[in-house]
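Trainee: here is the input, now give the coordinates:
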Amino acid sequence: MKFICFSFPLISLLVSLGTQADVLISLSAKLVRPPCVLTAENGEKELVINFREVALDRLTEEKQSFGILIKQCELRKNLQVYLSPREGNTLTINNETVLATSINGLGIRFSEENKSNALNLNKWERIAPSVSGDTGKVVIQSQLVTNQAIENLTAGPFSAALSVMVDYL
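Mentor: This is a model prediction of the structure:
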């Protein structure tokens, strides 16, 4: 009898050594393409566009084009651009979202050069850069626009700032 009482603790010790604890480990990640590197055509990270002096009666005729280089990017993929105000706000003019300037009612409309559709601000818009080797280039045209009668605009200097991002569709 004493032998049987003594053997149960030994059996339970052997059984507990034979069991294993399971730990379930779940792993997840998101693979992303590397971000595109953007520069002005001269390689700088900042670009200054100067409309110079603009006569009020020629306001909507004034346009300035500028190139943005796209590097370290899979240029054969579909790309999109996101324009957002760096300072200030946006205006809606002719159902297009444009960059507001420091003059009330005066905005700047952006489009790809030789295209009629606007690149609306605060929205991803598809672009088609020209590609040469490992560098893409998109030429953006900026145009002054207003939601007011010309005679109601305040004459004087104005400013606005824009941030540009390019990503894959």
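
Trainee: when you work out contacts or count neighbours from here on, use the C-alpha atoms and nothing else.
Mentor: Noted.

Trainee: can you show me the helices along the chain?
Mentor: 2-18 (DSSP state H).

Trainee: and the end-to-end length of stretch 36-48?
Mentor: With CA to CA, to the nearest Å as the measure, the ends of stretch 36-48 fall 21 Å from one another.

Trainee: centre of the chain to that stretch, how far?
Mentor: 15 Å (CA atoms, centre = their mean, to the nearest Å).

Trainee: next, the structure of the following sequence, for comparison with the previous one:
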Amino acid sequence: MTMLNQMKKSLGLLLLCTVLESHADVLIDVTATMVDPACNIRSENSSSPLAIDFNIINSSELNKSAVVKDFSLYISDCNFSKSLAMVLNPKGGSTLSYNGKNILATSIDGLGIDFTEVTGGTIRALEMNKKQRIYPERVNATLYRMDLQAQLVSAVPIKQLELGEFTSTVTLSVTYN
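Mentor: Model (predicted):
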């Protein structure tokens, strides 16, 4: 019996040690999404912000001929095997309806800026707050160029436009389509 009692004591002590050394398991679920790198976009001379200056304009010129400024943007660090898109977001959400699309409004009521992609000689309208496919041309292995135009337009009769200085701001973002 002593042997049995000793075994009981040893077993009890072993159970007590096991209880004191107990632990809990925690299951950790790890999830993530791998994405292509964000594109870098810059102006031809890397100016920030990119300034488009229409200079001094006689209001009657808006009726006679297009008041247009051409500029280029350079895109790098993208996965160029995928199609790219551009989104134009006006500061403060200021848009103006012109020829059936939303264009960038200026600080003068009725006066707007209509953006167009003209890369490779093909003309593609760009609308505000809308993701639109773009077609940049390859400059070298890591750099592409996109040619754009900004045209000053009046959505109201010229005589209704207030004369004076005007401003407007838009953010251009390049993303994957």
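
Trainee: now the TM-score, please.
Mentor: TM-score for the superposed chains, counting by TM-score structural alignment, normalised by the length of structure 1: 0.85, backed by 169 aligned residues with a CA RMSD of 2.6 Å.

Trainee: for the alignment partner in structure 2 of residue 45 of structure 1, grab the count of nearby residues.
Mentor: Aligned by TM-score structural alignment, residue 45 of structure 1 pairs with residue 48 of structure 2. Neighbourhood size, residue 48 of structure 2 [other CA atoms under 10 Å]: 8.

Trainee: just the one 3 residues further on next, same as before
Mentor: A count of nearby residues for residue 51 of structure 2, using other CA under 10 Å, gives 10.

Trainee: that one and residue 90 of structure 2, how far apart?
Mentor: Taking CA to CA, one finds residue 51 of structure 2 at 15 Å from residue 90 of structure 2.

Trainee: now swap in residue 62 of structure 2 and tell me
Mentor: 22 Å.

Trainee: more neighbours: those two, which one.
Mentor: Each of residue 62 of structure 2 and residue 90 has its neighbours counted (other CA under 10 Å); residue 90 has more, 19 against 15.

Trainee: let me see the contact set for that one.
Mentor: 104, 128-129, 169-171 (CA atoms under 8 Å, 6 or more residues apart in numbering).

Trainee: now which residue in structure 1 aligns to it?
Mentor: By TM-score structural alignment, residue 90 of structure 2 lines up with residue 85.

Trainee: how about residue 172 of structure 2?
Mentor: Residue pairing (TM-score structural alignment): residue 172 of structure 2 is matched to residue 164 of structure 1.

Trainee: need the nearest residue in space to its match, chain neighbours excluded.
Mentor: residue 83 (4.8 Å; CA to CA, 6 or more residues apart in numbering).

Trainee: please tell me how far the one you found sits from residue 125 of structure 1.
Mentor: Distance from residue 83 of structure 1 to residue 125 of structure 1, by CA to CA: 9 Å.

Trainee: from the chain's centroid, how far away is stretch 27-43 of structure 1?
Mentor: Centroid separation between stretch 27-43 of structure 1 and its chain, computed with CA atoms, centre = their mean, is 11 Å.
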